[in-house]
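>>> sequence unknown, structure follows:
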């Protein structure tokens, strides 16, 4: 890759190294320079531009990031992960569900040692994650990486499998609380509620709770009667020896103590056991009555998610196990900073227009290949990384509704569709799921929009980085559709009127808008007249862009 000042007459297609404001236009770094960009630079008096020129031995940053991410998770769904579309040389991997993340550190180290341009960062091994939480990111540091280095980095993973999410496997537990003479009932109740919250956060919905005297015989009887897949013991008095009440009761019913005590503080006075029928049992330390993270949380997470754990595993928890000295240690499901997460994106297809320029034909029912145009664009949204797809139709529009039969969409009728596109935007916004972080507005008359267009917008969306509105552009950088708006703009969108769509919001918030180049010219092709349809068909329409 050549990097440095390049004469303008040699710079077409080169990648701009630094953002520039030229003639009222902002040229963003990382974008390939077009003829229009070069004309603007010449008009502003520039003769050279600092840019990167890729050679045949280079792989562009986005292609390289996607290649490495695919090697990290060759079958992401089976690994419990999802992979974002690449953007500016970055591809993120997210948890599909909650669970415990396993990271093969040796493989990640091997990959990162191959070439300085190819990097992968992950959460630590055995991290408990929430659904949609980011677990790893691939970053290509320059604008391109040597193809040989990318392939060598992928080969260092040894066939993939370096990341795997273990979701919860246990759905029920039995909690046995022991009482000492004079013990307050409030303390027993506090312990039961704290354990219930911990288990609920791990997806364990069934919990039977029993209270018995702090003696071996009644505790053993309660263990025999326990029906949960996991048995938990929270003693009224701390377990201080392998021969104490809790461990003795486990052995009395034919169980075995696998580990007594752990090198984690708080959490030292824990014991791990196995009942005679193979079910795991855990003697909980008294610190579980408080919400703060403790050693029992680490063991519970692995047990619930069926991650093997034994005496040796607990012995290795000492490094990093001094939890009481971490002032900001997290509390299970109890506030704190939000982990980096994949945004919740709702796609809204605006399909309530009358299409008066079609001479009586319904443009949304025109055939594109084997299906109506409306079905094609909606299927593109469904095949993308959007979390839900909403279609706004005119009331009692049975023909368009029929075109969507069998698709997993929500149809919203707009009774005031005649007022213009803004009314359909408002109708779509009212139907969004409550936790939506962003809405992508898609026009229904754009035959070349595919999943890749939507995925590019979702990958680029990052309000913290100022990318709160993301607009699809064609491969030449000319803006088009769809457009993705972050939650902060929902109120502005809901106040729109008339038939200009969201142009007013785009104009008023230009500093937040990022135009993302997408495949081909589909972002700007909409078909409103019979003549436009005829011309497009004559050009042999390309297949739907892939994801």
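Thanks, I have it. Quick caveat: nothing in here was measured; it's all calculated off a predicted structure. Numbers count the residues shown, from 1 in each chain.

>>> from here on, just use CA atoms for contacts and neighbour counts.
Fine.

>>> touching, residue 267 and residue 290? I think so.
No. With contact defined as C-alpha atoms under 8 Å, residue 267 does not reach residue 290; the gap is 11.4 Å.

>>> between the two, who's got more neighbours?
More crowded of residue 267 and residue 290, by other C-alpha atoms under 10 Å: residue 267, with 25 against 13.

>>> how near is that one to residue 209?
22 Å (C-alpha to C-alpha, to the nearest Å).

>>> from residue 388, how far off is residue 140?
As judged by C-alpha to C-alpha, residue 140 and residue 388 stand 31 Å apart.

>>> looking at those two, which is more packed in?
Ranked by neighbour count (other C-alpha under 10 Å), residue 140 and residue 388 place residue 140 first, with 26 against 20.

>>> okay, buried residues for the longest helix anywhere in the chain please.
Ranked by residue count, the top helix of the chain under DSSP state H comes out as helix 185-201. Across helix 185-201, burial judged by 16 or more other C-alpha atoms under 10 Å covers 188, 191, 192, 195, 196, 197, 198, 199.

>>> could you look up the SS state of the nearest residue to residue 122 once chain neighbours are set aside?
Closest residue in space to residue 122, ignoring its immediate chain neighbours: residue 136 at 4.1 Å, by C-alpha to C-alpha, 6 or more residues apart in numbering. Three-state call for residue 136 (DSSP: H, G, I helix; E, B strand; the rest coil): strand.

>>> ok, now residue 37?
Secondary structure assignment for residue 37 (three-state DSSP): helix.

>>> excluding its backbone neighbours, what's nearest residue 190?
If the residues on either side of it in the chain are set aside, residue 190 comes closest to residue 289, at 6.3 Å by C-alpha to C-alpha, 6+ apart.

>>> pretty sure residue 252 contacts residue 219?
No. The criterion here is C-alpha under 8 Å, and residue 252 misses it with residue 219 at 9.5 Å.

>>> okay, pairing it with this:
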């Protein structure tokens, strides 16, 4: 690549897109990379402020921005996503299916630390829908050393930076607890909320039982659902430290392994997650899920429906970003709730 005066560029090959910006009308390339500059192009180039331009000269040690962008795309792209057309050294990744976005954060940091290239992504561990943008990549200079792009490949060996875990249809059991509901003293208002949240991901409740606060009864119902082949059991209510709230004990007595009872998230501090036989989630939901717009359940549910096994340390890390501000107009997931550092 070499710099030359625009008036002297006739016959030269343009090595980058030339963008024309007319506010409110257009922002697009008036000439594309590879265009052979003609005499009639000179006034147009001057009109967009290009008194000097870069034209191509062979250099085996360098890559053009668009060629380098293709390298970035390949190290980013997992299954169920595609790239946009390369333009001015930029490629965007677009989801091909609904699911949970996973990011190899170490690789993402490693590439962005190399300099002269960048990858900007939406938050990982959150839902994406088919057609939505996942990430944008760009090469900063017009040309970049081939050696630097080889280093980008090396630091991302072993798999792509981005992947999408698609949702898996699950048979879900719902256990509503509380003697006041069991004895019909009050109406069950918890179950409709859970069914509505499941419907957001195309899921339905396959079995539903209402139990009193008798922990032995709750345990028996959970076990019956698991024996009937439920892939996940959700228990609502009875999660506080009150003497009558026995759901945590009931879940423990099923033999399920408790991952966490309590999480640094508000609303949702009394949340419980366990796994039965190492793979089927048993969830205990605190009462806030019934009345708060968004809670820890919204952070965890999509990951469980995608078949992901969540570790205890991932709950500990939710403290930063774990406070929902209960905004008058909820914009979740386009807000800071559940989006901590790493």
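Thanks, I have it. Predicted model, so just to flag it, every value in this text is computed and none were measured.

>>> hmm, back to that, who's more crowded, residue 252 and residue 219 of the first structure?
Legend: neighbour count by other C-alpha under 10 Å for residue 252 of the first structure and residue 219, higher for residue 219 (27 against 17).

>>> contacting residues for that one?
Going by C-alpha atoms under 8 Å, 6 or more residues apart in numbering, residue 219 of the first structure touches 176, 178, 212, 213, 246, 249.

>>> residue in the second structure paired with it?
For residue 219 of the first structure, the aligned residue in the second structure is residue 218 (criterion: TM-score structural alignment).

>>> how close does its match sit to residue 75 of the second structure?
48 Å.

>>> for residue 54 of the second structure, same thing?
Distance from residue 54 of the second structure to residue 75 of the second structure, by C-alpha to C-alpha: 28 Å.

>>> next one: residue 90 of the second structure
From residue 90 of the second structure across to residue 75 of the second structure, the span is 14 Å (C-alpha to C-alpha).

>>> next: residue 220 of the second structure.
If you go by C-alpha to C-alpha, the gap between residue 220 of the second structure and residue 75 of the second structure works out to 49 Å.

>>> ok, these two, which is more surrounded?
Between residue 220 of the second structure and residue 75, counting by other C-alpha under 10 Å, residue 75 is the more crowded of the two (22 against 16).

>>> without its sequence neighbours, what residue ends up closest to the more buried one?
Nearest to residue 75 of the second structure is residue 160, by C-alpha to C-alpha, 6+ apart, at 5.3 Å.

>>> picking up where we left off before, just give the number of residues close to the residue nearest to residue 122 of the first structure.
Neighbour count for residue 136 of the first structure, taken as other C-alpha under 10 Å: 21.

>>> ok, it - contacts?
Residue 136 of the first structure touches 92, 93, 94, 120, 121, 122, 123, counting by C-alpha under 8 Å, 6+ apart.

>>> repeat that with 6 Å
92, 93, 121, 122 (C-alpha atoms under 6 Å, 6 or more residues apart in numbering).

>>> tally of neighbours for the first one?
Think residue 92 of the first structure. Using other C-alpha under 10 Å, residue 92 of the first structure has 25 other residues around it.

>>> from residue 493 of the first structure, how far out is it?
Counting by C-alpha to C-alpha, the gap from residue 92 of the first structure to residue 493 of the first structure is 29 Å.

>>> repeat for the third one
For residue 121 of the first structure, the distance to residue 493 of the first structure (C-alpha to C-alpha) stands at 37 Å.

>>> so which of those two has more stuff around it?
Each of residue 121 of the first structure and residue 493 has its neighbours counted (other C-alpha under 10 Å); residue 493 has more, 21 against 14.

>>> which position in the second structure pairs with the more buried one?
That one, residue 493 of the first structure, aligns with nothing by TM-score structural alignment.

>>> off-centre distance for the helix or strand residue 493 of the first structure falls within?
Residue 493 of the first structure belongs to helix 490-494 when assigned by DSSP states H and E. Centre-to-centre, helix 490-494 of the first structure and its host chain are 25 Å apart (C-alpha atoms, centre = their mean, to the nearest Å).

>>> residues in contact with it?
Helix 490-494 of the first structure is contacted from outside by residue 426, using C-alpha under 6 Å, 6+ apart.

>>> list the buried residues of that helix.
Across helix 490-494 of the first structure, burial judged by 16+ other C-alpha under 10 Å covers 490, 493, 494.

>>> now do the strands in the stretch 1-150 of the second structure.
2-5, 18-22, 26-31, 52-55, 62-64, 81-83, 90-95, 99-103, 117-121, 127-128, 133-139, 143-145 (DSSP state E, counting those that start in this stretch).

>>> quick check: which of those is nearest to residue 277 of the second structure?
strand 99-103 (23.9 Å; C-alpha to C-alpha).

>>> mean per-residue distance, the closest one versus the first structure.
Comparing strand 99-103 of the second structure with its match in the first structure after superposition yields a mean distance of 1.5 Å (mean C-alpha distance after the TM-score superposition for the first structure).

>>> quick one: residue 486 of the first structure and residue 438 touch, right?
Yes. If you go by C-alpha atoms under 6 Å, residue 486 of the first structure and residue 438 touch, sitting 4.2 Å apart.

>>> of these two, which one has the most company?
Legend: neighbour count by other C-alpha under 10 Å for residue 486 of the first structure and residue 438, higher for residue 438 (24 against 21).

>>> if I look at that one, how far off is residue 133 of the first structure?
Separation of residue 438 of the first structure from residue 133 of the first structure (C-alpha to C-alpha) stands at 17 Å.
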